[in-house]
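Participant: sequence below, structure please.
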Amino acid sequence: MSRLIAYPKPGATDTIRRFEPAYWHVDFSLPMMATVVTTGPDSLRVMATFRTNRDLMGLIWPTENGIDHGLYAWPRRKDYRGIELAFDWQATGIRAMDRLQSVTLTVETYQGPTHYVRLWNYATAGTPDACHIRMVLDETTRSGFHGDAHVPWHDVKRLFISLQPEQAGRGNCSLATDVPHGATSLTIHVGDAGPIRPGDRLYVLGLSHRQPFLTVTSDTTGPVQVVTVAEPVETGQGGIADPSAPGDPAFGTDTDSIDPGVGPPPLPIPAGAELFVETRAPEPIGDQEAVVEIAHLQVTGPNSTLPVERSPRTPHALRMTDGFDNAYPLTPERIVDQVHRLGYRGAYVLYMGISKFHALSWDEGEGRHIVDPTKPVLNAPSAHWIDDLFARLVAKGYTLIVSVSFEILHRFMPTAWMQRDHAGNPGLTGWQPPSSLVAPTVPDALAYLRAVFVDLLGRAKVAGSAIHFQIGEPWWWDGSFGSESPYIYDAVTMAAYEAATGSMVPAPKLTSLYDRPDARHLPYIQWCRDQLGAATDWLVAEIGAVYPDAVSYLLVFSPQLLRAEAPLLKQLNLPTAHWRYPAFDTLQIEEYDRTVEGDFAFSERTWRLAAAILGYPMDRIEYFAGFNLLAETSWAWLNIDRSIWEAFGRGPAAVYIWSREQVMRDGWLFDQQAWKLYPGLTHLATCWRIDRTDGVSLGFTAHDQALVVDGVRYRPANAFTASQLAADTEMAPADAEMLGAIDADEITAADLLGGVYDHAEVELFLVDWSDPSLPKTIVRRGTIGTITQSDASFTAELRGLAQRIQQPVIDSYAPECRVDLFSTECGVDRRGFERHATVAAVTDGSLGAVPDNRVFFIEGLDEPDGWFDYGELLWLTGANAGRRTEVRLWTAPRVEADGTTTAGRIELWEPAGRDIAAGDQLRLWAGCDKRLETCKTRFANVINFRGEPHVPGTDAVLRYPDPR
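Facilitator: From the prediction side, this is the model:
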């Protein structure tokens, strides 16, 4: 059958450059819009429409390719060292490159923090809006405003160029007067003279590295404002850094390494220093259009290429569908090239759907951006992207089918257009963020849908395509994922019914789909059904008037009509008189959620609906198969493949797969020829076995049924997936990652955070689920390393055998001690350094401070600063009772000027797994920083010190005479 190739395979026949223009993608915050297209083999163009002063977008290059089909994806290569990257940059409409908080190359790492490289530091010529950038990804390219921080270029997880509008924050701001160390107010020249309010953040060039921003507590406005802040200002040592001397501690670029009592006192931050105001809430700025051109891109040096497979597959009969919302982040070149390589030909459906292509305006009354029919239909980034996609599809020989539905993103839809239920609630779909549905009785909404069709079809015509359009899934919403009631009670619809019939909308209103309406409700239900049919009739006629040769399609989602338990849906959403052949040139049908679940009896009803009820001949019927919504439910492809197989057997005009995104994400590879050899379809299932160090063994499988393999029961756990399984000469410690949702009784957040799964052995293998006694194929063995948790999911690093080779097996010389405190080799008695304490507070009480489960305050201890640094903490009571964690910093209580005493401050290396609360009791043990001085003064244990602080190191080898 068709098969899954989710990860890159070894033996690639070709290479691409890193940072190849076609493989960048974009992401951004709503309500802005951005797209990226290639303009040549070494160039790309980003177009953006910024709509608020907090809008932020990223042009992204990931190390791990989770977008492309596994057949054509590159393997993970996290070492970027030595790459020389050069390009020409030209931009309009974005915050200038030389400003604070402007164009940044953000570098996310696997093992460490995120770094921010200021591109302007590496401009070799030009202006902030038009320049040449050259950087070598080594010690010469560093992060920070002044390029003074090391970047681990060998451990890159993702890179992205961050872009903000010209009107970001409060515009270009600066200090109007000097700001001394310890100040609690600043006088500011405000770029746009707008208000600065409590909760806003100030980023000031010259602040200590320990203080990334200041939190505003005052409420001011005007071109010059005096604002107060929640925390005293900490200036860098020596004041503001001198850009001419990056990396020089004398200019305050690295204050963390300076002893507070040594050297000159902190100088004021001088007037004129740059400042950025980040408003607490977004503010509308109209439509600020922006364009960024990257040209003459050159990538050379070691690690500058990636192995890929580029050989095409044999063309086949299955057709492709796509959704604009899933496609716009990518370049059209990338999409079209890969779909073509995978053998898809013929028609290509683009579903515009929910979506983000709309032109929007700020509506003061509604307090949000909404669709504005008075503007050009498509916003500029979408129009540019659509034109490029259509041109490339036509050039490859595809027939475009443009699909528009009645669905619009809820936060953008005008209130008057929305379908509503009996209580006046808008119809919200299950997507996040949710979309809403246009009522087919609203003339302004229908006119807008017509305008969208006409605009898109005009662009298809310019690209050289014949005119094909699809009305996608028109219906009255059924309240799925919510109230499960009919959404036919918006004000416009009810008023139109009363005006047309002279009758009142029947009361009481229907509150459930499962009600069987009595005679008084039937006239209103039938009228609503006919209005749905009339709306589609009107759209077909209107489009035909503009494009007489247009070919029309209707896409019908049969589960919305044929639910036996809810006959009201068929009465409401099947206007047979309006949709019966030949109302449309082609009827397209889909039933994906039923076939994915294996309900093939329902499929018979779908085909009967198309042929017997709506009367379309088989050569006028097209079938949509799919889709697998979640990557972890890869078993769904078994039934999807079967539905395709059966559909082709019926002989329709065409069969489509919905959609490109899932095909690429899961690596699904269509292979019709294999059906003759494997009529039973695939029997492979992925299994994970976890053997914990406490002797417990757990088994999980991606199959939808439990399996018993070698005497171990593997329970279905579709919330598990694995990242790319890298197996190459890098021998990286993190050979793979297991990603899963904590939804199994066997795996709990408490066990993960408590270390129960640390160093557990893992075996990943494939087995034939139809006969588990057959030999299994082992894909990977290893042990669990670092585990991280985010909300209801976790990521576990799977360390392969190669990682063990890299571990030291003998002691080596080092100035620090090599053994753990309180260990047998150390010899210090733990009981003598044990303390008990109680949590006094979880914040310092300052304005805006929120608990983060990492920092808290305790009472009852007076040990000096640093006593518990690197020490251990055991929670005795509270939500974290029984858990151990490591202490990062201890600050002893202090007596303030007014005579009050502050509580001691504890900072953990990682947040506690559960909430810390005042009154929680804990036990603490002193920590050791491995230095001889600490061993002597704190523990009197020099006799057991296992370090060599007096052995000369590289500093002695590199020492040279001092002329002074």
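Participant: from now on I want contacts and neighbour counts done on CA atoms only, so please keep to that.
Facilitator: Will do.
Participant: gap between the top helix by length along the chain and the chain center?
Facilitator: When the chain is parsed with DSSP state H, its longest helix is helix 522-546. The chain centroid and the centroid of helix 522-546 are separated by 39 Å under Cα atoms, centre = their mean, to the nearest Å.
Participant: buried stuff in it?
Facilitator: Using 16 or more other Cα atoms under 10 Å as the test for burial, helix 522-546 gives 522-536, 539-540, 542-544.
Participant: which other residues reach the following helix or strand past it?
Facilitator: Remark: after helix 522-546, the chain's next helix or strand is strand 551-557, criterion DSSP states H and E. Here strand 551-557 makes contact (Cα atoms under 8 Å, 6 or more residues apart in numbering) with 467-474, 540, 584-591.
Participant: strand 551-557 vs helix 522-546, what angle?
Facilitator: 150 degrees (axes from the mean of the first three to the mean of the last three Cα atoms, to 10 degrees).
Participant: so Asp661 belongs to a helix, correct?
Facilitator: Let me fix one detail, which is that residue 661 is Glu and not Asp. Yes: assessed by DSSP: H, G, I helix; E, B strand; the rest coil, Glu661 belongs to a helix.
Participant: show me how far stretch 152-168 is from its chain's centre.
Facilitator: 14 Å.
Participant: surely Phe794 meets Glu737?
Facilitator: No: counting by Cα atoms under 8 Å, Phe794 does not reach Glu737; the two are 10.1 Å apart.
Participant: of the two, who's got more company?
Facilitator: Taking neighbours as other Cα atoms under 10 Å, Phe794 and Glu737 compare with Glu737 leading, 20 against 17.
Participant: how about the more buried one: what's its closest non-neighbour residue?
Facilitator: Glu797 (4.6 Å; Cα to Cα, 6 or more residues apart in numbering).
Participant: list the helices and strands the strand or helix carrying that neighbour packs on?
Facilitator: Remark: Glu797 resides in strand 793-799, with elements defined by DSSP H and E. If you count contacts as 3 or more Cα pairs under 8 Å, 6 or more residues apart in numbering; DSSP states H and E, strand 793-799 packs onto strand 734-741, strand 777-790.
Participant: JSON lines for those, including distance to Arg665?
Facilitator: Converted to JSON lines, these look like this (distance: least, Cα to Cα, whole Å):
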{"stretch": "strand 734-741", "distance to Arg665": "15"}
{"stretch": "strand 777-790", "distance to Arg665": "20"}
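Participant: pick the most buried one from these.
Facilitator: strand 734-741 (a mean of 21; mean count of other Cα atoms under 10 Å).
Participant: after it comes which helix or strand?
Facilitator: Going down the chain from strand 734-741, the next helix or strand is helix 749-753, by DSSP H and E.
Participant: and that following helix, what's buried?
Facilitator: By neighbour count on 16+ other Cα under 10 Å, the buried set for helix 749-753 is Ala749, Leu752, Leu753.
Participant: check contacts around Tyr700.
Facilitator: Just so we're on the same page, residue 700 is Phe rather than Tyr. Counting by Cα under 8 Å, 6+ apart, Phe700 has contacts Cys687, Trp688, Arg689, Arg713, Tyr714, Arg715, Pro716, Ala717.
Participant: here is the second sequence; please produce its structure so I can put it next to the first one:
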Amino acid sequence: MGHWLASEREGQEAGVLTRFDAAYWTVDFPRPMMASVVTTAPDALRVDCVFYRRDDLAGLIWAAEDRHDHPLLRYATDRDFRGCRLSFRWRSGGVRPLDAVHGPVLTIEGRDASGAARAWYVRLWNYAVGSPEDAVVAIDFADVDGGFLLPGEADPVWAGDVDRMFVSLVPPGYDAGDAPLAAPAEGWVELSDIRCEGPGSVLAVGDVVVPEHGLGICSGYDDSYHLTPARLLHNALRLGYRGDIVHYVGMSHYFRLERAGDGLFVSLAGGALNVGCAAWHRDFAARALALGYGVIWSLSYELFDAHCRGDWKQRASDGSPALTGWVPPSTLLSPAHPGAMAYLQAVARAFVGLGVAAGLVARFQVGEPWWWVTPGHRICLYDAAAKVALGGDPVVIDDVRGELDAARRDLLDRAGALLAASTAALVAAARAAGAVQVLLLAYLPTILDPAAPEVKRANLPVGWAQPAFDVLQLEDYDWAATGNVGASVRAVAAAEARLGYPVEEQQYFAGFVLRPEDRGQWSAIVAAAQRARARGVAGVFLWALPQVLRDGLIWFDEEDGVEAFDDVRFPLALGAQAEVIPETQTTIAAGAGGAEVRGIGWAEPRTRYDVAPGVRSQEDVAVLLAFFRARLGPARGFRLQDPFDHATGDPVGPLDVALGVGDGATTRFPLVKRYGAMVRRITRPVAGSVRVSVGGVETQGFTVEPGGFVLLDAAPGPGVAVAAGFGFDVPVRFAEDRLQVARTTHGAAEAVSVPLIELREP
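Facilitator: The predicted structure is shown next:
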């Protein structure tokens, strides 16, 4: 498996896109209102909104620069709209009509002919023919005026340098104040028969198709609510992702709200999902099915804090609510609160029901259910409902790190049983709505934190053991993105031992890169996905599509034959006359005065061998021929013991070679051998020969990974030296496609030449 981070098209396939294509519009709006946009035909779209305040405003946006698609699939930036004539049929309901004050306005943002930044406000009613809620709108960007009344208030638009334009949608009771509406107001707008004509009507667009590579993809509604499902799924399909999509429904955009006092809180009045969310997910489910995708609906215990009822929140022993690090924050629902859990079950039924109605095979994931642990290491078991469920006056745990006494361990066990009971009820609700498969997603760095070994009692409860779920999904983003392989390996083993799911009933989530400046972390994430595949899990998913598109990630499967290797040793002992030929690649240029300039082409020498002197008998020839055939000549590599250089010392000792220095986090160190300043990477250590020291003291707390890596059980502290000693073989292949042997005398034979060449391994 390989990867590439693309920043722009560089000769890749491109096609054409009509400007103002329905699938490429977006929406945006302020909290707490909600809106979504979906395509209803190739030339039509629909926006659904719910308004809560008098000044709520949604924008239906077309941007000159594509910042949402993958770099290889984006449409070209063209800020000059003057060669475009846009027309569409407008129909609406529940929003200010076209002819009203504060009715729909096309705001055009950019620069005027002098380069000064400014905006123009084009009242759509001035360019409409029909009624205020059903009209045909036509705009020629070479000749269009802003202003409310024309021609008296005309403000000529110069559309030669446009950043974006958007149509404003507001509730019927709109005014400039932020007072609440008497009741939530739902509205909709449909644009159909969208046409763009003129010399500027066509844009270049990426048309890349990445071959299917076997990885699944995750998406998240909170990161994609503003896009059309058609656009999102187009990217996933073109980038080679197939099978199931794990779709996290999010924590901040799906809910309905009702007013209580001065606040707005999640509500089941009118249904679990707001009108925009429901419309978006109906379209998403239908399109996923049409493209051959399955959908795993993912729901967590996380909820946007500002809209969560106070008694639903998990709380620490001091009464402070569980708050995540997002800005603004989310909170965690208490597994002990009947109202909170009933709400979550209703949400699960709603999403599963949408999938079933679309014809999908319903799959449901309980995503990262846990008792929150604060940055100050307090576990949030102390909301009123939890305290009652845990005996009324549970012992206080103000720090979950280190060893805990029996009373606190017992409390964590009871909290774990409570959490497991809540997930079982959530699973039952999903199954009742039609889910045929249920999955559990567990985030290992938190629930199996080495510094807090007892937290697993509460957050990886034995009540989740097989067969509570059909599939166990494991994720370890903090470790995967930073290359902390040791922590991941140990945590996976611990989760397997505790819950009992065999590897074929596990899936792995690889990811994720939070900030664009950290896009280099994808290399470690690729390696983590490869290790999961090698472990034999049932599926590997990448978290998540928005970050893939942002960072330009391309995944591809490499040809297996390129790296084909049989982990067996050359079967014949090498004679004393075997030839060992290290070679370098050096270019030497002589100047006019005779001074030389030498260029080094390889970082380290590569060795050639001729092992013909080891062939002495007809039996040796038979073994050699069989070995050559089994390797398909040069096609497959194998091990060779170099007769002159096959160990770090004689005898091997744990201090032979410095591998590196600890930093408090790294547990994985590559094996090397040093020749002065030259460092040789060792990828084929001899099994059982590796000895390791940390801080000058030999340790048994390590494993040896394939590829020649030492994986320590614990990360050495900053500045602590890590060293090792070992025997090793050289990875080689036959250098030629043919092998020439001959019989010499009775019972004897020889090979004229058996050349081998060292392989470079990553």
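Participant: if we can go back for a sec, of the helices and strands packed on strand 793-799 of the first structure, which is nearest Arg660 of the first structure?
Facilitator: strand 734-741 (23.0 Å; Cα to Cα).
Participant: for that closest one, grab the matching residue range in the second structure.
Facilitator: Aligned by TM-score structural alignment, strand 734-741 of the first structure falls on no residue of the second structure.
Participant: ok now that strand, how far from the chain's centre?
Facilitator: Once both centres are worked out by Cα atoms, centre = their mean, strand 734-741 of the first structure turns out to sit 17 Å from its chain's centre.
Participant: residues touching the equivalent of Asn274 of the second structure over in the first structure, list them.
Facilitator: The equivalent of Asn274 of the second structure in the first structure is Asn379 (alignment by TM-score structural alignment). Taking Cα under 8 Å, 6+ apart, we find Asn379 of the first structure in contact with Met33, Thr49, Phe357, His358, Ala359, Leu360.
Participant: now tabulate those residues in a markdown table and tack on distance to Ala290 of the first structure, secondary structure and neighbour count.
Facilitator: Converted to a markdown table, those look like this (distance: Cα to Cα, whole Å; DSSP: H, G, I helix; E, B strand; the rest coil; neighbours: other Cα atoms under 10 Å):
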| residue | distance to Ala290 of the first structure | secondary structure | neighbour count |
| --- | --- | --- | --- |
| Met33 | 10 | strand | 28 |
| Thr49 | 6 | strand | 24 |
| Phe357 | 16 | coil | 23 |
| His358 | 17 | strand | 25 |
| Ala359 | 15 | coil | 22 |
| Leu360 | 16 | strand | 26 |
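Participant: tell me the one of those residues nearest Ala96 of the first structure?
Facilitator: Looking across the contacts of Asn379 of the first structure and measuring by Cα to Cα, the closest to Ala96 of the first structure is Thr49, at 16.3 Å.
Participant: from Trp25 of the second structure, how far out is Asp80 of the second structure?
Facilitator: Distance of Asp80 of the second structure to Trp25 of the second structure, computed by Cα to Cα, to the nearest Å: 18 Å.
Participant: looking at these two, which is more packed in?
Facilitator: Using other Cα under 10 Å, the more surrounded residue of Asp80 of the second structure and Trp25 is Trp25, with 20 against 17.
Participant: what's the mean distance for the longest helix of the first structure versus the second structure?
Facilitator: Helix 522-546 of the first structure differs from its equivalent in the second structure by a mean of 2.1 Å after superposition (mean Cα distance after the TM-score superposition for the first structure).
Participant: name the residues that touch that helix?
Facilitator: Counting by Cα under 8 Å, 6+ apart, residues outside helix 522-546 of the first structure touching it are 440-441, 446, 450, 453-454, 471, 474-476, 488, 497, 505-506, 550, 552, 571-575, 577-579, 583.
Participant: now, which of these lie within strands?
Facilitator: Residues of the contacts of helix 522-546 of the first structure located in strands (DSSP state E): Ile471, Ser552.
Participant: dump the buried residues of helix 749-753 of the first structure to CSV, plus distance to Thr141 of the first structure.
Facilitator: Below are the buried residues of helix 749-753 of the first structure laid out as CSV (distance: Cα to Cα, whole Å):
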residue, distance to Thr141 of the first structure
Ala749, 39
Leu752, 37
Leu753, 36
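Participant: going by distance to Tyr203 of the first structure, which of the residues you listed wins?
Facilitator: Leu753 (34.7 Å).
Participant: just give me the match in the second structure for that closest one.
Facilitator: Pairing criterion TM-score structural alignment: no partner of Leu753 of the first structure within the second structure is identified.
Participant: now Ser304 of the first structure
Facilitator: In the second structure, Ser304 of the first structure lands on Ser201 (TM-score structural alignment).
Participant: for that match, which residues are in contact?
Facilitator: Counted by Cα under 8 Å, 6+ apart, Ser201 of the second structure has contacts Thr18, Arg19, Gly83, Cys84, Arg85.
Participant: which two in the residues you listed are spaced the farthest apart?
Facilitator: Taking Cα to Cα, the two most distant members of the contacts of Ser201 of the second structure are Thr18 and Gly83; they sit 12.7 Å apart.
Participant: neighbours around the equivalent of Asp518 of the first structure over in the second structure, how many?
Facilitator: Aligned counterpart of Asp518 of the first structure in the second structure: Asp405 (TM-score structural alignment). As a burial measure, Asp405 of the second structure scores 7 neighbours (other Cα under 10 Å).
Participant: isn't there a strand covering Leu186 of the first structure?
Facilitator: Yes: with three-state DSSP as the criterion, Leu186 of the first structure is part of a strand.
Participant: separation between it and Leu214 of the first structure?
Facilitator: 10 Å.
Participant: and Ile778 of the first structure, by the same measure?
Facilitator: For Ile778 of the first structure, the distance to Leu214 of the first structure - Cα to Cα - is 54 Å.
Participant: would you list every one of the strands in the stretch 151-300 of the second structure?
Facilitator: In the stretch 151-300 of the second structure, the segments counted as strands under DSSP state E, counting those that start in this stretch are 155-156, 162-169, 180-197, 202-206, 216-220, 244-248, 256-260, 263-267, 294-300.
Participant: my bad, the stretch 451-600 of the second structure
Facilitator: Taking DSSP E, counting those that start in this stretch as the criterion, the stretch 451-600 of the second structure carries its strands at 471-475, 506-510, 539-542, 553-556, 565-569, 579-583, 586-590, 596-600.
Participant: am I right that Val672 of the second structure is in contact with Met678?
Facilitator: No: Val672 of the second structure is beyond contact range of Met678, at 10.1 Å (criterion: Cα under 8 Å).
Participant: neighbour count winner among the two?
Facilitator: Val672 (23 against 11).
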